[in-house]
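Q: Please work out how this folds:
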Amino acid sequence: MFKKLVFPAVLLCAGTSHADEGQWQPHQLPQLKTELKRIGIEIPAEKLADLSRHPMSAIVSLGGCSASFVSDAGLVVTNHHCAYGAIQRNSTPEHNYIANGYLAKTRAEELPGGPNTLVYVTDKVENVSARVLGAVKPAMTGRQRHEAVEAAIKSLIAECETDKMYRCSVPAFHRGLEYYRIRQMMIRDVRLVYAPADMIGNFGGDIDNYEWPRHDGDYSFLRAYVGKDGRPADPSPDNVPYHSKDFLVVSAEGLKNGDPILLAGYPGRTSRYKLPSEIRDARDVAYPAKVAEIQADLDVIAAATKGSAADEVRYASVAKGLNNVMKKTQGLLDGFARKDIAAIKDVQDAQFRAWYAAQPKVSKTLLAELDAAIAADIALSNEEFGLYVATNSDLLKSARTLYRLALEGRKPDGEREPGYQQRDLAFIKARLTRLEQSYVGAVDQARYVASLQRYARLPAAMHAQGVDALLPAVDAVPALYQHSQLGDTATRLGWLGKDAAAIAASDDAFLKLAIKLNDVVTALEERRKEVDGNLERVIPQYMQAVIAWKQSQGKPVYPDANSTLRVTYGTVSPYSPKDGVTKGPFTTVEGIVEKHTGKEPFNAPAKLLEAIKAKRYGQFKDPVLGTVPVDFLTSADTTGGNSGSAVMNRRGELVGLNFDSTYESITKDWYFDRDITRAIHMDIRYMLWVMKEVDHADNLLQEMHIKYPKQ
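A: Sure thing, here's the model as predicted:
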């Protein structure tokens, strides 16, 4: 029944979308032209859909965060927390760039971002659904189906990556209904140019995370370098700045309440189309366990690094990442408690099932198969979480990676598991190398001991089959670290490329443990393939029906976020989190003075406070606010991964950087509530003002094309 509706439905529904909701694929934007024009966007929708034209050609990914080019010399602006790994990598107790910030006055002073700091420039997106699904046969088991899809994807990627300047991927959209091949130029020589002091870039710290009002100058600058031939190259002093064909004009003209904005970036994951049973599992089981695990791990890290400045620096980025995930997960739990999203979804699900039952010639078993597949997925996910807790040691993770890589190396490249092919070797090496900046043996040992203790207390359903008998006793953990050399970077990297027999002959304690665990971990992965294959068979049929149902109601149909390039839109908007309280939409530098206590995390730099008190606002003074704005709110639809996303005005000029959302908005990953969902952005005027008045980053101000307000 739905076969002819699938692809048109994704587009046709868009024209009647609800304002602000939706993380749209660029090619869908022409269907939104009426809505974009209504809110005041002046850029033609067809231009926004073209990845080769401004402004979309200036939007890039950092592989977990978003960013944009702001000069033709590869200068990239993103969030401070997105560049945190590069900042931490170059920091020492003597030169603590986290605390004090860093500014390269010349290109020669720009610091290496490290192997994990990459810039991805998307230049081609093509629908390859027919090629991915062409090998699937109705009689296949779940595992067979999954492997057929996986093989097709690997073939499509290999075909795309014949030119080694590109990194390609084939993500699923609408939970496996569609597949698009994404081609990106991957620039791997990326350098740290400028980061403000942590007291500016992370003002308010974890206390203010996801809160409003905010006063956070969450920005940093990187620069992309390539070989002299203009192609991506390994880091080298001979490389030159990447010539970015397009870049965003930076506008200091500012916004006011009600102004329209466009936001472009790479949102991570949303779950808007999940079923009530999936929501209840997240709310009642998965998220509470995740919060408890992360908090316990953070407590161990804090205790183990206390009193050592060097150890604190080494684990700063690890702790920051864990804190961010934990607060978001806790926010999701609080959001579920505040609004019963599962009950809302129950009503929607019942309406859908009633509509579906009334349609002619539809499968009578689809919904029962769907419920069974989801139940199996939830049960297996519990075991996978338990395995994560039971193996939470950086040395064990490294050993498992090395041994698995050796086993996969026996196979032809096209038959290896994703993540262990030739194309993945540089990433594996980067992860193993990165440990040099974020590992201390005593800290890792303390984390692993505590993790094993927590694992023992998990419910039986979270104990992966066959794992318990293979784990070390808690009192045996110190001996593992005493009899392993994997904590040494040269030794760790030396195992790359060794065959499985050589690793099996090693007396390294963690390599021996990895070998011991391999069979049960592989068995768990095989079960995952069966479960995923069944999901990939039944959920696309379900999504096909949901799209047709939503189309019949004129409701928005856009894919869940999956780390691919998306565009959302909205307006500068206050909100009311509860009765009698209205917040936003702007904060100002005076709020920094009000929050300043002289103690972390509300310890603003003296030179910043001096500039505020002297009211040296110049051309960055907002005519309505009478001062410099710091952060602002919009109704844009964002999620994790949108950090660093360009916030553009009606003409496509950069006016802000997305970095957060309000605490009340966190549940938007599951359910979009337009009345309270607000994204938090740093006002670009605050960034420019700090650069001029506080950090004197005149070289960068001169490099960017800045549009100042008319005097």
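
Q: hey, let's count contacts and neighbours off CA atoms from now on
A: OK.

Q: gap between Ser66 and Val250?
A: According to CA to CA, to the nearest Å, Ser66 stands 17 Å off from Val250.

Q: Thought Ala430 was touching Pro115, still the case?
A: Yes. Using CA atoms under 8 Å, Pro115 is in contact with Ala430, at 5.2 Å.

Q: same for whichever strand or helix holds Glu525, what does it pack against?
A: Element membership of Glu525, judged by DSSP states H and E, is helix 509-553. Packing partners of helix 509-553 (3 or more CA pairs under 8 Å, 6 or more residues apart in numbering; DSSP states H and E): helix 6-12, helix 142-160, helix 341-357, helix 366-390, helix 394-408, helix 477-482, helix 500-504.

Q: right, so of these, which gets closest to Val567?
A: helix 6-12 (14.5 Å; CA to CA).

Q: I have a second one here; can you model it like the first so I can compare?
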Amino acid sequence: MWLPPTLKSRENDMKEMGLQIPVEKLYSEDGTGLNNAVVLFGKGCTGEIISPKGLLLTNHHCGYGTVQGLSSKEKDYFANGFWAKSQAEELPCPGLTVSFIRKMENVTQNILSGLPDTLNTPQRDSIIATRIKNLEAGYRFTTKLDASIKPYYNGNQYWVSIIETFRDVRLVGFPPNGVGTFGGDTDNWMWPRHTGDFSMFRVYAGKDNKPADYSKDNKPYTTPAFFTINASGYKEGDFTMVYGFPGTTMEYISSYQLNHIANIIDPIRIEARTKKLDVWNENMQQSRDVFLKYTSKKASLANGWKKWQGEVRGLKLNNVPAKKQAYEAKFQGWANTDTEMPYLDDLLAEIGARSQAANPLIKQDEYIKEVVYGVELLQQASILDRILKVYRSGINGNSLQDTLAKIAAQSDGFYKNYDVATDKQVFRALMPMYFEQCSTCVPPAFSKQFAEQGRNYESWAAYVFRSLASDKAKLNNLATSVNPKDSTWILADPAWQLYSAINTMRQAQVLPGLNNYYNSMAYLNRLYMNGQMKLDNTRQFYPDANLTLRLTYGTVQGIDPDGPAGYSYQTNLTEAVAKDNPEVEEFRMPQKLKDLYQAKDFGKWQVNSTVPLAFIASNHTSGGNSGSPILNAKGELIGTNFDRIWEGTMSDLYFDPNLCRNISLDVRYTLFIIEKLGGAGWLLNEMKIVKK
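A: Take a look at the predicted model:
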């Protein structure tokens, strides 16, 4: 996950692997580099510009939440897809933004000058925060663009990103779920894969081609750079690159922190979400209304659930804890002989002691977050707490009424996508787990209510869900009546009582200790990272992902995680059609797509009487790389990244190119779906497509 401005140091290695263009074409500050064709899509995905008219390609699942806001029973874009037939039909997407990185610059000296490595005081953090604030302001003044300074290498370096953000983004194309989510949770994080995971948007700008709020007078953004699409294909062993915004990795943590993830955090999350997803799936299958309310939430919840299972599996299969411990033994040997950094001598011992002491707090907090707050009503009860605080604030009259109305209105989005019966079943499923497995973190209010309801989970759920927060009308009545007795009603509200109890306990008994632990670990990890970079001459260090622009490279390469049998590196439409099952939502393929297959109506995207669909390569990707462009040796687009193989999800913690693979959608399948299924061939006319 290399920083684009540092690619010159990687050029020889990249060329040996197959790169055919100068790295200056990948990144430059004059507007011509391909960094100007990569965007941060929304708040956590990547997209790529594929035409001079601001046409943008990303993943289906990246556009999912936005499209849910545009969909309805009458316009069910999940079932039927959406394809604009002209720019006039492209749909505005309120709140959606895309951001370009125009420049990145190392500002470490500006931020850390005069601050010793071992200084560990709030004063140091305050100095750094002030320097960042002032330097960002200076960049904004001189560039007239936004600026964001983030830490790298656990705070041993700082880089600034100069950012241009566009606020008028419109939906252009969105395949139905039978293409875009084909395989669903069953195939998620798996290989082979047959998911047409893409969607298309367009960036619009004001008359001066600069970012502007939505206006019908805005024009498609004229881009300084966009990706040429190469439809010639690829073969195993071909050089590939992934450009994008990986979200979070922890490549350099100790074995002690790895233990938290593999043996405490991931297992709790997996078990809690399994129970929750079982309820959601059952209710979504029985009701289309519930399906539409929960489909985006489920996709997000299930994504992590499946990923963490693969992460735990990968760490165990590849014996990563033992590898970490062996590395730490080497590091300790280096530290014992080093004379310039004596503070490294006992560093790992201190990391171990503090990590082990934090085990109970990490367990408690994870149960609170995943089990208690896993019940949507118990999160929503926070709205009652806000109303109660307004009553206690002393404001009255019109000011009181206006404030309460605003608080209630902020919940409109919640209730639009909420089903009380479904959530009640989740409560019934999760509370036994909470009482049985985290008895030390159950507040008295929970035990009291449970006992009063005869220690019967069904009765308890019925009681709790009488809450004022369970229904939009009840909440609105509470907010508009402005009755002094309302505060008494809130105090007696069963969901508020549980929310208040768990929140109070967490704030008093869990978070102070956890915050102390994480603050101390930030300091210790910074020293550990610094020590590794200075003492370990056996590896080259790239910074952990932090949702900033990175480039990674590898080769198209198949894998069978269980042995040398060798999965193919590529899948195709024929295999997808074979998986079609009209009785199962996840594998229900659109009839039109099956008709196209039966007629062999593949157009110019045909290869060997089918259409290439997905492929895998040895690129290091993470969450945030969803939607990233997959490039060939010439920097041409050959696919769109959308996933990793299951065992390879451990790459957030331990990347091994022999074992980890990213999964990408073949651009030829994307073009086939646009033209043949979507009937939107007009879009291809504005792309630059090359093919042998």
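
Q: Pick out whichever of Ser66 and Val250 of structure 1 has more residues nearby.
A: Between Ser66 of structure 1 and Val250, counted using other CA atoms under 10 Å, the more crowded position is Ser66 (31 against 23).

Q: who's in contact with that one?
A: Contacts here follow CA atoms under 8 Å, 6 or more residues apart in numbering; on that basis Ser66 of structure 1 touches 59-60, 78, 265-266, 641-646.

Q: same check, this time on Thr621 of structure 2
A: Contacts for Thr621 of structure 2 (CA under 8 Å, 6+ apart) come out as 1, 242, 246, 552, 644, 651, 662.

Q: how about a cut-off of 10 Å?
A: Going by CA atoms under 10 Å, 6 or more residues apart in numbering, Thr621 of structure 2 touches 1, 242-249, 545, 550-553, 628, 641-644, 648-649, 651-652, 655, 660-663.

Q: Ok, Pro138 of structure 1 next?
A: Contacts of Pro138 of structure 1 by CA under 10 Å, 6+ apart are 145, 537.

Q: element containing it?
A: Using DSSP H and E, Pro138 of structure 1 sits within no helix or strand.

Q: how close does it get to Arg492 of structure 1?
A: Relative to Arg492 of structure 1, Pro138 of structure 1 is positioned 45 Å away (CA to CA).

Q: same thing with Gln541 of structure 1?
A: The gap separating Gln541 of structure 1 from Arg492 of structure 1 is 46 Å, by CA to CA.

Q: how many neighbours does Ile368 of structure 2 have?
A: Residues within reach of Ile368 of structure 2, counting by other CA under 10 Å, total 20.

Q: How about Trp605 of structure 2?
A: Using other CA under 10 Å, Trp605 of structure 2 has 20 other residues around it.

Q: And the one 3 residues further on, by the same measure?
A: Counted with other CA under 10 Å, the burial measure for Asn608 of structure 2 works out to 7 neighbours.

Q: residues in contact with it?
A: Residues near Asn608 of structure 2 by CA under 10 Å, 6+ apart: Asn572.

Q: Which residue of structure 1 sits opposite Asn658 of structure 2 in the alignment?
A: Structural alignment (TM-score structural alignment) places Asn658 of structure 2 against Asp675 in structure 1.

Q: Three-state assignment for its match, please.
A: Look at Asp675 of structure 1: counting by DSSP: H, G, I helix; E, B strand; the rest coil, its state is coil.

Q: and stretch 88-98 of structure 2, how far apart are its ends?
A: In stretch 88-98 of structure 2, first residue to last residue: 20 Å (CA to CA).

Q: Show me which residues of that stretch are buried.
A: Buried residues in stretch 88-98 of structure 2, defined by neighbour count with 16 or more other CA atoms under 10 Å: 90-93, 96-98.

Q: Please identify which of those residues is nearest to Arg539 of structure 2.
A: Val98 (34.9 Å).

Q: and the aligned partner of the closest one in structure 1, what does it touch?
A: Aligned by TM-score structural alignment, Val98 of structure 2 pairs with Val119 of structure 1. When contacts are counted by CA under 10 Å, 6+ apart, Val119 of structure 1 touches 60-63, 65-68, 74, 76, 184-190, 222-225.

Q: So for the residue mapped onto Trp682 of structure 2 from structure 1, what's the nearest residue that isn't a sequence neighbour?
A: For Trp682 of structure 2, the aligned position in structure 1 is occupied by Asn699, per TM-score structural alignment. Leaving out its chain neighbours, the residue that sits closest to Asn699 of structure 1 by CA to CA, 6 or more residues apart in numbering is Lys105, at 6.5 Å.
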